[in-house]
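1. what shape does this take:
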Amino acid sequence: MLHTTANRRHPSDPPAWRRRAGWGRAALACWLVLAACLQTVHAEDGYDLWLRYAPVEAEVAADYRARLAQVVAPATNPTQRSARDELVRGLGDLLGSAPAQADAPGGAGALLVGTPASLPAIRRLRLELDSLGEEGYLIRSVDVGGNAATVVAANSDTGALYGAFHLLRLVQARQPIDALDLREAPKVRLRVLNHWDDLDRYVERGYSGQSIWDWHRLPDWLDPRYTDYARANASIGINGTVLNNVNANAQILTAPYIEKVAALAGVMRPYGIRVYVSARFSAPMEIGGLDTADPLDPAVRRWWQAKADEIYARVPDFGGFLVKANSEGQPGPQDFGRTHADGANMLAEVLAPYGGIVMWRAFVYSDEEPDDRHKQAYTEFVPHDGEFRDNVLVQVKNGAIDFQPREPFHPLFGAMPKTPLMMEFQITKEYLGFATHLVYLGPMYEEVLRADTHARGAGSTVAKVVDGSLEGHALSGIAGVANIGTDRNWSGSHFDQANWYVFGRMAWDPYLDARAIADEWARMTFTADPAFVEPVVEMMMTSHQAAVDYMTPLGLHHLMGRGHHYGPAPWVEGGPRADWTSVYFHRATKEGIGFDRTTSGSDAVSQYAPPVAEVFNDPARVPEDFLLWFHHRKWNDRTASGRAVWDELVHRYSRGVGQVARMRDTWSGLDEYVDPERHHQVDRFLAIQQKEAKWWRDASIAYFQTFSGLPLPEGEAPPPQSLEYYKSLEFPNAPGNTQ
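-> Down below sits the predicted model:
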C-alpha cells in the first residue's frame, strides 16, 4: 500500500467505547460483526494511485510466488533500501505473503536486484549493461547455480529501483515472468514535473486542493506524503520536480527557503529525483539590493554566482532553474535591452560548474498586441538558435497559443536545430474541464509527439526533436505542469491520475502507445479483469476527442471564461489586450468564422517547414481538426463530410455531448468491478461533465448562430436558454480565478 502514515483507524482496531464500563458481550459481538463487514467493503480513496498492489488471483499468485520466493538485494544506502522495501512490500501485498530476504541466492525462485558493484551474484552473471546508461535496467530470467532465477540489474542504484518498479508492474498486469529478457533505458534525459505552486500553498491552475509543499512547517516537518509522492514519480521514471510556480516569488532564493528546498531534496534523493526551482529574473533587485538585473552587468553576475554557490552548498545535486521571462508581465532580460540568450546564458554559466541546467520557457508574448500571438515565440527565439549554452534547454509548449484542447504542434519544434528543445505538456486540465471532466491526455500527447515537423525530411517527428536524436543533442527533456495537491486522491479525480501516469511513461519513452499505457494504468488502478479494462480503455481513448468536440471543434480555440477559464464564453471581448479575448481568436462574422493564418492572412503557416506549411495553408488538405485554426471559412463552405461549416460545427458539438453520455453509461455498468466509493465519485463527476458538455454546446451554438443566421441542422435540439442567459452566468469563485 502507498500509505506511510497511520492517519486512519483500521475497522478492526478497538474503539474508545470498548474501554468504557457498562458494555457487555452483546455489544462486543455486535462490534465484531460490524468490523468484519467494514473489512469486507473496505473503502478506497485513491491515495494509493497505481501502486495499490491489490492481491492477484490465488492460482496466479502461486506461480509468481514460486518464481519470486526470495529477494536478494543490497540495502546499504537509501536508494537500495527503497528498491528492496518496494519489492518486499509490493510482492507481499500482491501475492499474499512477502518473499524471503537473503544476502545471496539459495534455491529456486531468487530475485536478484542491484548492480555489479553492489551485488556479487549479479557481477558473476557478466551481463551487458554498458548500453543502458545510468538510469536503464535489464530484467532477465537466468540460471543461478542450476536454479531458475530472475535478475533486475543496472549500472546505478536508481536504475535498479526503476527496474524493481517495472517488475512489480508486470505482476500487477498478470504478465508472464518465466522467460523475461527486457532492456529499458530512458530516451529523454530530464523528465520533470512543473509545480505551479505558490509559497502560500495556492496552486495556479491546480484543481486538487492546496500545494502539497507545506513551506511554513518545512524544513523541520517532513510530511510522509512527500515520500509517497517521490515513490509514485520513481515508479514511472520521473526524475525531476520544479517546486514552485513559474510566476516566481524571489523569496524561494533566500536562505530560509533554501533550507526548506534542501529538506525536500533529501526526501526526493533516494528515489532518483532532483529538485529545481523557478527563479525570478529580477531577484537581484528584489532580494539582493541591486538596482538592476541586467544579465551582462558584472555585479548581477556575481550575485547569481554567489546564490548558486549558496544553493549547492546545501543541495549538492540541485537540478537548476526554470525561468519564465518577459511573458505576461514577468521580468526578463528584454527589460534591460538584452536577449533571451543573454539571460539564459548568464544563469547557465553560474550553474555549469555544478552540472546544473537552465530550462528557459519559450511561452512569451509582449504586453503590446502582436499581429498573431501564434507567431511571437518563433519570432523571438529562432534568431538566437545556436547562441544558447550547452546546459540550456528552451522549454516549448506543445502548441503556440496556450494548452488549448487541441493545437497543432508548435512551429519552434524543428525550427531550432542548434538548440535542445524541451517539451512542455500540461497535466492539469486548465482548458479541459478541470478535475471533474474525464479527459485522458495520452492521445493528445501522442498526437503531438508523432507529428512530423519535416525539419530534416519526412519522419522528423516532434518526438525525435524532443529526445535529441534528430539533431544529436545530448541534453533533452519533457516537462509536465502538474495537478497534484492535498486532495486525498492527489489529482482531484481518480481518472486524472491517469494523466500523471501517462505523462511519466511517455516522458521516459515518447514512442510508447497511449492505448497500451491506458490499459496498463486501468489494470493497476482498478482491476485486471478484461470485462472492466476493455470498455474503460475505450472510454479513455475517446475522451479527448469528445472534449475537443464539445468545447472547441474544427480548430476553434480560446473560447473559455475570462480569468478562471471555466465554461464557455465565446463572447468575451474588451479588456487590456485583444489577445486575451475570445473574439480575437474565432473572428466570427456574418460571412464566416476562423483565424486566417495562411499566407494571405497572418502567415503563421510559414513558420513551419514547407511540406507542413503547404498542408496547413490549403483548406482542402489541412486536417479538419485544425480547419478554423488556420482558415477563416464561410458558413456554407463544404467540409470533408459534405456538410456545411455551420452544420459540421453543430454536429461536432452534439457528437461530443453524445460521447460523454456513452461514457457515463459505460461506467454505470461497471459497478461490480470497482469499489463503491471510487465508482460513485467517477459516476458523479461524469454527470457533471455531461451537464457541462451540454452547456458548452448550447451556449456556443446560441452565440455563433447570431453570426451564421442559419437554422440548426435537422434533428438538432435548440439551446434551451437564450444567449443572454448564458452570457449572464458568473463564476467569481471558480477554481483558478485570477480576476
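
2. please count neighbours and contacts with C-alpha atoms only from this point.
-> Will do.

3. which stretches of the stretch 251-400 of the chain form strands?
-> 274-278, 320-323, 357-361, 392-397 (DSSP state E, counting those that start in this stretch).

4. can you put those in JSON lines and add distance to Val502?
-> Output for those, formatted as JSON lines (distance: least, C-alpha to C-alpha, whole Å):
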{"stretch": "strand 274-278", "distance to Val502": "20"}
{"stretch": "strand 320-323", "distance to Val502": "23"}
{"stretch": "strand 357-361", "distance to Val502": "22"}
{"stretch": "strand 392-397", "distance to Val502": "17"}
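
5. please name whichever of the ones you listed is nearest to Phe526.
-> Closest to Phe526 of the strands of the stretch 251-400 of the chain is strand 274-278 (C-alpha to C-alpha; 30.4 Å).

6. what's the closest one in contact with?
-> Strand 274-278 is contacted from outside by 239-248, 252, 261, 264-265, 268, 317-324, using C-alpha atoms under 8 Å, 6 or more residues apart in numbering.

7. please give the structure of this sequence too, so both can be compared:
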Amino acid sequence: MRFIILLLLSMISYGSFADDGYRLWLKYDRIQNETLRKNYAQKLASVSVNFSDETAKVTVSEIEKATSGLLGIKSKTLSNTAQATLVLKVGKIENENPEAFEIKSSKNQTVIISNTSKGVLYGVFELIRRMQTSESLENLKITSAPKIQLRMLNHWDNNNGTIERGYAGMSMWKWYELPERIDSRYIDYARANASIGINGTVLNNVNASARFITPEYLGKVKALADAFRPYGIKVFLSINFASPKILGGLKTADPLDPEVKHWWKSKADEVYKLIPDFGGFVVKANSEGEPGPMDFGRTHKDGANMLAEAIAPHNGLIIWRAFVYNFDPKGDRFAAAYNEFKRFDGEFLPNIIIQVKNGPIDFQVREPISPLFGAMEKTPVSMEFQLTQEYLGWATHWVYEGPMFEEVLKTDTHAKGKGSTVAKVIDGEVFKYPITSMIGVANTGSDRNWTGHPMAQANWYALGRMAWNPELTSEKIADEWVKMTFQSDSKSSETIKKIMLESREIYTNYTNPLGVHHVMGEGHHFGPEPWVEKAPRPDWTALYYHRADSIGIGFDRTEKGSNSLGQYHPDLRSKYSDINTIQPEFLLWFHHAPWTHKLQNGKTVWDEMVTRYYEGVKSVEKMQKEWATMEGKIDSETFENVEARLKTQYKEALWWRDASVLYFQKYSKMPVPSPYQKSTRTLEELKGLVDVYHVR
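-> Okay, here's the model as predicted:
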C-alpha cells in the first residue's frame, strides 16, 4: 500500500506530470495557495445569470470548468440574484461599446455586467485570468472595452489540409468531416480565442481556392460559424478574384463588367442567406501571381469597391490586402504598397479596410513600420502581424513576438503631430476611422499543442491581448501567460519571462544584425542564404536587399538612393535619414554603410555585425542554461520538448552565424574581431546545409 501511495504521489509531481500543451493558457489546475483558493471559492460559490442565449450556456460552462479545476468546487446556479455570490448580467452600462464589460465586487457579491452577452463572456474570462494569476478579487471596480473593433486570426489553410507557412502540423479544419461532425477541437479553439478577445477568424489561405465559396464548402463554413457564434466569433473567407470565371463560367472577372458585378452580388446573397452574420471577404489580388483587377486594366480601388457594393447590403466587410509589389528590377519593393494605395485614399467605399503588414517588405525579423500607417487619412488600415514564424525560425526557434508587436505599435508616425503612434492610428484615434482592425496570421495547426513550439502559444495570446488594448506591454502580457500556462513558483516564472523578453533580440542578433534583411533561404524561407543572386524575380534574392560590395552593405533608401524614406512624415524621416544618428537596428534598412563606418559605440559596422552574430549564439547557450533550471519546476513533457528545441536552435544559430560572417567577409576583407574565432567550417560546407533544410 505504501508503495502505491508513493507511486501516485510521484505521478502528480511536477517532475513527472506530462502536459501535452493542449489546454493552452486555460489550464485550470488546482490553485495551491489555500488561502487564495478559499477566498475565490467563497466568491464563486453560486452564480446567477439573467440572460439565456447560447453565449449564456458557454459562459456558465466556462465558470464550471474554472471553479472545478482551480478551486475544486461546483458553483450552484441560483435564480435569486440577491443570494448569488457571482451575478452575470446583460444590462446597460455607461460604456456603449457592445463588447465592453464592468466587474464590481463587494464583500458578498461580484457582478459582471455588459451591454451584450458576449461582453459578459469576456468579463468572465477576465475574472478567471485574475484567479489564474493570483490577483485579488476584493473591491473590484473594472471597466474594460476593446480599443480595436475587429480582432482576428487569418488562417492560411488550404482545402487539402495543408497550411501555407504552417509549422504545427496540418490544418485543424477537417473539411471532409464537415458539416456533419463538429470536432471538439473547434470548441476549444473558440474558447481560447474568446478568452483573449479575438472575435473574427478567416478560415482559409489568402492564396485562395475558389472552391471555398461553392455550395459544397459554404455548408461546411456555416457549421463552423454556428460552432463559433456563441463565443462571439464571426467567420470570414479569403476569395479568389477570378471566381466569376472559375465558378461562374464568365469570360471575364473585370470588376467593371455588369455580369461580373451581378455574379458577386448573387454570391454575396447566397453566403448571407446561409450565414447571416458572416464577416466578409479577404482579398489578396495582383500579388505574387494571384488574380486581380489589374489583369483587366483596372485598379485596386475598382476591385475593392465592386466587392464592397456586392456585400454592403449585408453589412459585410471587404478586407483588401496591401501586400502588392510590382515586377520592377530597378525599383524598391519597400515603396510598392504606398505607391499603389496612397493615391486612392478617400476613394474606397466605407465598408473597405486596407490590411497592411507591419513593415513594408514581408514580416522580416525587424522592419521599420509601413509608411501607409501614417498616410491613409481617409481609408481605414488594419495591422497585419504574422504569428506563424515564417522568418523567425519556424517551430525550432523560441521567439516571443510580444516585444516586436510593442515596438511597432509604439512607433510614432507623427501623422498628426507627436504621439500619433501606430497603435493610435489603427485604433482610430488619429484619423477617426469608422472601422478598426488588427489581425495575426495564425500559427495553429493539428499538432496536439496547437503551435508546434510550446512557447509559440504566447504569440497567439499576445496578439489577442494587444488587439484588445494596444497599450499593453509585452512584459505584462508575458507575465500573464507564464502564470496561466505554468502555474510555477515566482522564481521560475521570472526565469521563463526573462527568456521570453530577450528571445526576439537574440534571434535578431544571430540572423539580421543592424538591419540586414531578407537573407533567408529562397522559397522556403528557412536558414541563411545571403548568397542568393538569382530567383524568379530580383526582389526574391538576398543580394537585392543587402547589396554587399567592397565598400559596404545595406540598401540606400535616402534621397541619394531609392528615396523610399520620402514616404514617411518628415519627423519620422529625419529619425532614419542621418547615418550618424540612426538607431543601429535600422541602419542597413536605410543606408549603404561602409564597412569601416564608426557607430556611436565606436565600433565599425563590420565589427559590430560580427559581434552581434557571435553574441547571439552565446545568448542561445545562456537560454539553454536558464531553461535547464526549470527541470522539476514545470511539467516534464514541456520541459523536455523545449530543451530539445533549444539544442536545435543552438545548432542553427551557429549555422546562421558562420554562413553570414564568412559570406560577408568576402566583401569586407576584414578579420573576425577579437575575442571571436573564425569558423572552422568553409562557406561551401555551410552552403551545402541548405539542401538538407530544403526538405523540411
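
8. would you pull the TM-score for this pair?
-> The pair, once superposed, lands on a TM-score of 0.97 when counted by TM-score structural alignment, normalised by the length of structure 2; 693 aligned residues with a C-alpha RMSD of 1.6 Å.

9. before we move on, the earlier item: could you export the strands of the stretch 251-400 of structure 1 to a markdown table, including columns for mean neighbour count?
-> Shown next, in a markdown table, are those (neighbours: other C-alpha atoms under 10 Å):
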| stretch | mean neighbour count |
| --- | --- |
| strand 274-278 | 25 |
| strand 320-323 | 26 |
| strand 357-361 | 26 |
| strand 392-397 | 26 |
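
10. so which of those gets nearest Pro383 of structure 1?
-> Once these are compared by C-alpha to C-alpha, strand 392-397 is nearest, at 13.4 Å.

11. and the helices in the stretch 301-450 of structure 1?
-> Assigned by DSSP state H, counting those that start in this stretch, the stretch 301-450 of structure 1 shows helices spanning 340-351, 376-381, 442-450.

12. can you list those in JSON lines and add mean neighbour count?
-> As requested, the helices of the stretch 301-450 of structure 1 are exported to JSON lines (neighbours: other C-alpha under 10 Å):
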{"stretch": "helix 340-351", "mean neighbour count": "23"}
{"stretch": "helix 376-381", "mean neighbour count": "18"}
{"stretch": "helix 442-450", "mean neighbour count": "20"}
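
13. closest one to Ser131 of structure 1 among those helices?
-> helix 442-450 (24.7 Å).

14. mean distance of that closest one to its aligned residues in structure 2, please.
-> Comparison of helix 442-450 of structure 1 with structure 2 after fitting gives an average deviation of 0.4 Å (mean C-alpha distance after the TM-score superposition for structure 1).

15. C-terminal to that helix, what's the next element?
-> helix 462-466 (DSSP states H and E).

16. where in structure 2 does that next one fall?
-> Aligned using TM-score structural alignment, helix 462-466 of structure 1 spans residues 422-426 in structure 2.

17. any idea how far the matching stretch is from the chain center?
-> 16 Å (C-alpha atoms, centre = their mean, to the nearest Å).

18. now that stretch on structure 1. Mean distance?
-> Using mean C-alpha distance after the TM-score superposition for structure 1, the mean distance for stretch 422-426 of structure 2 is 0.7 Å.

19. okay, helices next: where are they in the stretch 151-300 of structure 2?
-> 184-195, 215-228, 243-246, 258-274, 300-311.

20. tell me which of the ones you listed is the most buried.
-> helix 300-311 (a mean of 22; mean count of other C-alpha atoms under 10 Å).

21. number of nearby residues for the counterpart of Gln677 of structure 2 in structure 1?
-> Aligned counterpart of Gln677 of structure 2 in structure 1: Ala717 (TM-score structural alignment). When neighbours are defined as other C-alpha atoms under 10 Å, Ala717 of structure 1 has 10 of them.

22. check which helix or strand covers Ala717 of structure 1.
-> Judged by DSSP H and E, Ala717 of structure 1 forms part of no helix or strand.

23. residue contacts, it?
-> Taking C-alpha under 8 Å, 6+ apart, one finds nothing in contact with Ala717 of structure 1.

24. now the residue nearest the centre of structure 1: how far from His544 of structure 1?
-> The residue lying closest to the centre of structure 1 (C-alpha atoms, centre = their mean) is Ile427, at 3.5 Å. Here Ile427 of structure 1 is placed at a distance of 13 Å from His544 of structure 1 (C-alpha to C-alpha, to the nearest Å).

25. same deal with Arg269 of structure 1?
-> 35 Å.

26. the more surrounded of these two?
-> His544 (21 against 18).

27. Ser327 of structure 1 versus Gly399 of structure 1, what's the distance?
-> Distance of Gly399 of structure 1 to Ser327 of structure 1, given as C-alpha to C-alpha: 16 Å.

28. kindly report the same for Thr527 of structure 1.
-> Taking C-alpha to C-alpha, one finds Thr527 of structure 1 at 45 Å from Ser327 of structure 1.

29. residue in structure 2 matching Asp671 of structure 1?
-> With TM-score structural alignment as the criterion, Asp671 of structure 1 matches Glu631.

30. host element of its match?
-> Going by DSSP H and E, Glu631 of structure 2 is not in any helix or strand.

31. in contact with the residue nearest to the centre of structure 1: list those residues for me.
-> Contact criterion C-alpha under 8 Å, 6+ apart gives Leu441, Gly480, Val481, Ala482, Asn483, Asn499, Trp500, Phe503 as the residues in contact with Ile427 of structure 1.

32. distance of Phe495 of structure 1 from Phe434 of structure 1?
-> Computed with C-alpha to C-alpha, the distance linking Phe495 of structure 1 and Phe434 of structure 1 is 12 Å.

33. any idea how many residues pack against the aligned partner of Gly393 of structure 2 in structure 1?
-> When structure 1 is aligned by TM-score structural alignment, the residue opposite Gly393 of structure 2 is Gly433. Burial of Gly433 of structure 1 is recorded as 22 neighbouring residues (other C-alpha under 10 Å).

34. could you do Gly555 of structure 1 as well?
-> Using other C-alpha under 10 Å: Gly555 of structure 1 sits among 24 other residues.
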